[in-house]
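Novice: Kindly generate the corresponding structure for this input.
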Amino acid sequence: MQPALEYHRLANRRQFLNSAGLGIGGLALSSLLQSNVQGASEQQQVHPALPGLPHFAPRAKHLVYLHTNGAPSQLDLFDYKPGLHKYFDQELPDSVRNGQRITTMTSGQARFPVAPSRFNFKPCGKSGMMMSELVPYMQEIADDITMIKSVTTEAINHDPACTFVMTGSEIPGKPSLGSWLSYGLGSESNDLPAFVVFTPTFPAGSQAQALFTRMWSSGFLSSKYDGVALRGAGDPVLYIKNPPGVNSSDRRTMLDALNKLNEQTLQRFGDPETQTRISQYEMAFRMQSSVPDLVDLSGETKQTLEMYGPNVEKKGTFASSAILARRMIERGVRCVQVLHRGWDQHNNLPKLIKNQCMDVDQPTAALIKDLKQRGLLEDTLVVFGGEFGRTVYSQGTLTKENYGRDHHPRNFCMWMAGGGVKAGLTYGETDDFSYNVVENPVHLNDLNATILHCMGIDDRRLSFKFQGLDQRLTGVEPPKVVIDILT
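Specialist: Here you go, the predicted model:
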């Protein structure tokens, strides 16, 4: 029986009311197991895919999603607009803006002066992809990525926009992309969760938006599909070590006894979250041995560590998260999500975005190179981008050396690499002001449908009945898989 049907068979009014207020979804070690693995052999897959999935041969088996929270400026990174310099400090033409809504942060401005990027661009690689001097290391992987310049969304503020990026809806309560993948495809690893999240630190002085757990939450799916957030300081997971006087054998005996009690509770009340609790405790036990090995970088070569940059051995940094993402993929984790904050540059953009790029540029490029040289990139899809773009007009004071940019949902840049996407391709185009898409628009639902497609999933066939609807990551209206960027 499929888990969705099993859940509805077991859940009753009492369980519904209980889970609404006192559910156990906040357990830190949410694992992603489908069945009770007590006494299971090491060869048994403890978290298999749903029956019938993948729907077709996948191009990618794993996903690494690098989310630049706060929205990086496409104009200063990837969307080269040299003609803007002749419009410096001139009013943005009404014909370009065309009455489109703007945020309250600039709605009171008397003027909307055009602010060309102060950074130099150059063609990179054999493809000639244009990239900014802010990302010299990403310039080296231009021939490995597909740059999408025409991504678009409806959300204009961070919270709903980030929720939309990760869950396909501006309304909280929906499952995240990683949760959908772990629900549908399971995990190749018996000792690590299917969905792992990193929230690395960011440069001091950056303008950072908050990160909400809904970005890796399982929403209305069982809480066992939550992303497991590994900590950047101290132990990666709380209580990963046994207390003094308790060894692994003692812990196994205690867990077996606890599992028997939970099995009795499951038989008595039929609450499916009790099964989740059993699975969580089992995964916690397994992680006591798997996580310390995962975060131990002593086996990495000096060359590999240097490739990720000077912060790679500093816990909680983006560089550390990037190399751990690769190690997760090696161990069979289905989805790794790295969320880097501080990209909300309404003022002092040139200085702040430079600091942000110095933090992520080298490790991001190193991740692609590392996956590629180990033969992992061909079945790992890597996604890089934020929740929306930035305006061509300046927010606040404008000089040739300093400017800020407001939120802009009409178009922004994201790139993809690895499993299933073409290498060295630039897709989509914007107008001369990077304000409107003029060629090949890619809505975020289209992007998510394309990600699912690369993972072997038909987005129309991966659904979950909730509140009387067949809920999907990609919403009600059928999206468009961006076939042109696929191999």
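
Novice: Only C-alpha atoms from now on, for both contacts and neighbour counts.
Specialist: OK.

Novice: all helices for the stretch 351-487 of the chain, in order.
Specialist: Per DSSP state H, counting those that start in this stretch, the stretch 351-487 of the chain carries helices over the ranges 444-454.

Novice: And the helices in the chain, which stretches?
Specialist: Along the chain, the stretches classed as helices by DSSP state H are 3-10, 13-22, 74-77, 94-97, 136-139, 158-167, 177-185, 248-269, 272-295, 302-308, 318-330, 349-373, 444-454.

Novice: Between those helices, which one is closest to V151.
Specialist: helix 444-454 (6.6 Å; C-alpha to C-alpha).

Novice: The closest one vs helix 158-167, what angle?
Specialist: 30 degrees (axes from the mean of the first three to the mean of the last three C-alpha atoms, to 10 degrees).

Novice: Show residues contacting helix 444-454.
Specialist: Applying C-alpha atoms under 8 Å, 6 or more residues apart in numbering, the contact partners of helix 444-454 are 58-60, 151-153, 165, 168, 177, 381, 419-420, 458-459, 473-475, 479-483.

Novice: Show me just the buried residues among these.
Specialist: Applying 16 or more other C-alpha atoms under 10 Å to the contacts of helix 444-454, the neighbour count classes 58-60, 151-153, 165, 168, 177, 381, 419-420, 458-459, 473-475, 479-482 as buried.

Novice: one more, for comparison:
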Amino acid sequence: MEKDFLEHGLNFNRRRFLSKLSLGLGSVALGSLLIPDLFTGGMDESSLPPGIPDFAPKAKRVIYLFQNGAPSQLESFDYKPKLREMMGQELPASIRAGQRLTGMTANQASFPLVGSYYDFKQYGDSRAWVSDLFPYTAKVVDDICIIKSMHTEAINHDPALTFFQTGAQQGNRPSMGAWLSYGLGSENKNLPAFTVLLSRGKGNGQGVYSKLWTNGFLDSTHQGVQFSSGEDPVLYLKDPEGLNRFERRKMLDNLAQLNEISYKEFGDPEISAKVQQYEMAYRMQTAVPEITDLSKEPDDIIKLYGPDCLVPGTFAANCLLARKLSENGVRFVQLYHQGWDQHGNLPSEMAGQAKDVDQASAALITDLKQRGLLDETLVIWGGEFGRTNYSQGKMTKDNYGRDHHPRCFSIWMAGGGVKPGIVYGESDEFGYNVISNPVHVHDFQATVLHQLGLNHEKLTFKHLGRRYRLTDVSGKVVKDILI
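Specialist: Below is the predicted model:
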């Protein structure tokens, strides 16, 4: 009886100790990399990563510039002069063909076509059409691959955004960055394999949530680590007041011993994962401050990205930080730039959004290229769906809005073994339906994994009796855009 009581007390104190500690250190390194040579003994095979690529990768890392809210393809990369010719006329019923609309326009009395307020021109050897809103992107058009035939089933922001990031509309699935962390680990044991950067534009914003960079049912070591624009890029990374680095090291060693005892008793792999997070936080104390310090960048780099790159939390600053993180071995850097939801006042709002991102996006391509890193870094730019060819609500030539449109939209990719200077896929003359080389979200995801040397059908994890994967039960690699 007395022995049982003492053991109960020890367990209670340990739980309380770990609970209190998790308020600080525990939240630091959520999403850090898996260290292959630690704490793998006795764990179920399904919880272990494949460890090495399935075949030789073309890319080592990904920088994903996600434009949250869905930028209009008709004001960016999909030139449709027909819409100007038929300005104000009704969308032909044969084009829509009864396809699903959102509740915001399903009951409109009419669907007046509206052409882009902005002009398009052809650029580069590829002669790709680019809107006047993106003059800097136009200069690097021969380094990127524009895909104009993306499509998805999701018609509202949250499920569409979640679908792109996790391969499912419902959430609670591992994000793409988590899958890459699970499948490949990290190139730098002092930094997370998966990091997240947020910026806010001037337009109508859609929220982003931690479920978008979640580890889902994978070990918590694979969750994305969010960097903030405040004084502390990663919260709680500094040693607590009154605790020096030597004492922190001693505490972590003692904690590891306690967790080893607990792991042997309960066999919970999350115990080992938590120890890895503590260790990652300890190592990040040295690596993160140096990488997040942008003040030492040379003048030519500041000029390349623009003055906003010295303002923490801006898209430009995050692009420059993404280059530094990627350069230092972070496997997957996810940027979210909010403010692309233009249901009204699109010409002026989208101009502001484009100005926020255009120079820095192009600068990232140029910067990586001149450092010899573009070939091994896959850069992606795009949102969760497109925009309708008809106006939402009242329309004038100078002022209109566009509703959500999942049937056809544009993104671009660069580097990482993707063919530069090509345009892939095509929409009809109304910019409503894909008419050649359709690319589904799962096709896109399969292609990204493929470029990192992973077979999307083999990168699986058994959960609740079923083997899950990022691409669910579909998806094919878009080989025509690959070198």
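
Novice: returning to what we had before: just the buried ones among the contacts of helix 444-454 of structure 1: which are in strands?
Specialist: V151, T152, L381 (DSSP state E).

Novice: so what's the second one up against?
Specialist: Just to be clear, that refers to T152 of structure 1. With contacts defined as C-alpha under 8 Å, 6+ apart, T152 of structure 1 is in contact with F388, P409, R410, N411, F412, P441, V442, H443, L444.

Novice: Neighbours of the first one, how many?
Specialist: Which is F388 of structure 1. F388 of structure 1 has 31 neighbours, counted by other C-alpha atoms under 10 Å.

Novice: got it, and the fifth one?
Specialist: The local packing of F412 of structure 1 (other C-alpha under 10 Å) involves 32 other residues.

Novice: corresponding residue for it in structure 2?
Specialist: If you follow F412 of structure 1 across to structure 2 using TM-score structural alignment, you land on F409.

Novice: Next, work out how far apart its match and S72 of structure 2 are.
Specialist: Here F409 of structure 2 is placed at a distance of 8 Å from S72 of structure 2 (C-alpha to C-alpha, to the nearest Å).

Novice: Next, show the common contact partners of these two.
Specialist: G386, R387.

Novice: Burial check on the nearest residue to L185 of structure 1 once chain neighbours are set aside, number of neighbours?
Specialist: Of all residues not flanking L185 of structure 1 in the chain, A49 sits nearest, at 4.1 Å (C-alpha to C-alpha, 6 or more residues apart in numbering). Under the neighbour criterion other C-alpha under 10 Å, A49 of structure 1 is assigned a count of 18.

Novice: just the helices of structure 1: most buried one?
Specialist: Burial of the helices of structure 1 is given as mean neighbour count (mean count of other C-alpha atoms under 10 Å); helix 177-185 ranks first at a mean of 27.

Novice: Next, the mean deviation of it compared to structure 2.
Specialist: Superposed on structure 2, helix 177-185 of structure 1 shows a mean distance of 0.3 Å to its aligned residues (mean C-alpha distance after the TM-score superposition for structure 1).

Novice: quick one: contacts of that helix?
Specialist: Contacts for helix 177-185 of structure 1 (C-alpha under 8 Å, 6+ apart): 32, 48-50, 53-54, 166-167, 194-195, 216-218, 225-227, 334-337, 448, 462, 473.

Novice: tell me which residues of stretch 5-19 of structure 2 are tucked away?
Specialist: Within stretch 5-19 of structure 2, the residues scored as buried using 16+ other C-alpha under 10 Å are R14.

Novice: I'd assumed V336 was in contact with H67 of structure 1.
Specialist: No - using C-alpha atoms under 8 Å, H67 of structure 1 is not in contact with V336, being 10.8 Å away.

Novice: Between these two, which is the more surrounded one?
Specialist: Remark: of H67 of structure 1 and V336, V336 carries more neighbours, 29 against 22, as counted by other C-alpha under 10 Å.

Novice: hmm, which of the contacts of T152 of structure 1 are common to structure 2?
Specialist: Shared with structure 2 under both residues aligned by TM-score structural alignment, their matches' C-alpha atoms under 8 Å, the contacts from the contacts of T152 of structure 1 are F388, P409, R410, N411, F412, P441, V442, H443, L444.

Novice: My guess is the third one contacts Y435. True?
Specialist: Yes - under the contact definition of C-alpha under 8 Å, R410 of structure 1 touches Y435, with a separation of 6.6 Å.

Novice: so S229 of structure 2 touches P312, yeah?
Specialist: Yes - counting by C-alpha under 8 Å, S229 of structure 2 touches P312, with 5.1 Å between them.

Novice: Now do the same for A351 of structure 2: its match in structure 1.
Specialist: In structure 1, A351 of structure 2 lines up with K354, judged by TM-score structural alignment.

Novice: The aligned partner of V476 of structure 1 in structure 2: how many residues sit nearby?
Specialist: Taking TM-score structural alignment, V476 of structure 1 has V473 as its aligned residue in structure 2. Counted with other C-alpha under 10 Å, residues neighbouring V473 of structure 2 total 11.

Novice: Now do the same contact list for V473 of structure 2.
Specialist: V473 of structure 2 touches nothing, counting by C-alpha under 8 Å, 6+ apart.

Novice: and the gap between it and Q257 of structure 2?
Specialist: With C-alpha to C-alpha as the criterion, V473 of structure 2 and Q257 of structure 2 are 42 Å apart.

Novice: and what of Y136 of structure 2?
Specialist: 54 Å.

Novice: now the closest residue to G171 of structure 2 other than its chain neighbours: how far from L470 of structure 2?
Specialist: The shortest distance from G171 of structure 2 to any non-neighbouring residue, by C-alpha to C-alpha, 6+ apart, is to T162 (6.2 Å). Per C-alpha to C-alpha, T162 of structure 2 is found 12 Å from L470 of structure 2.
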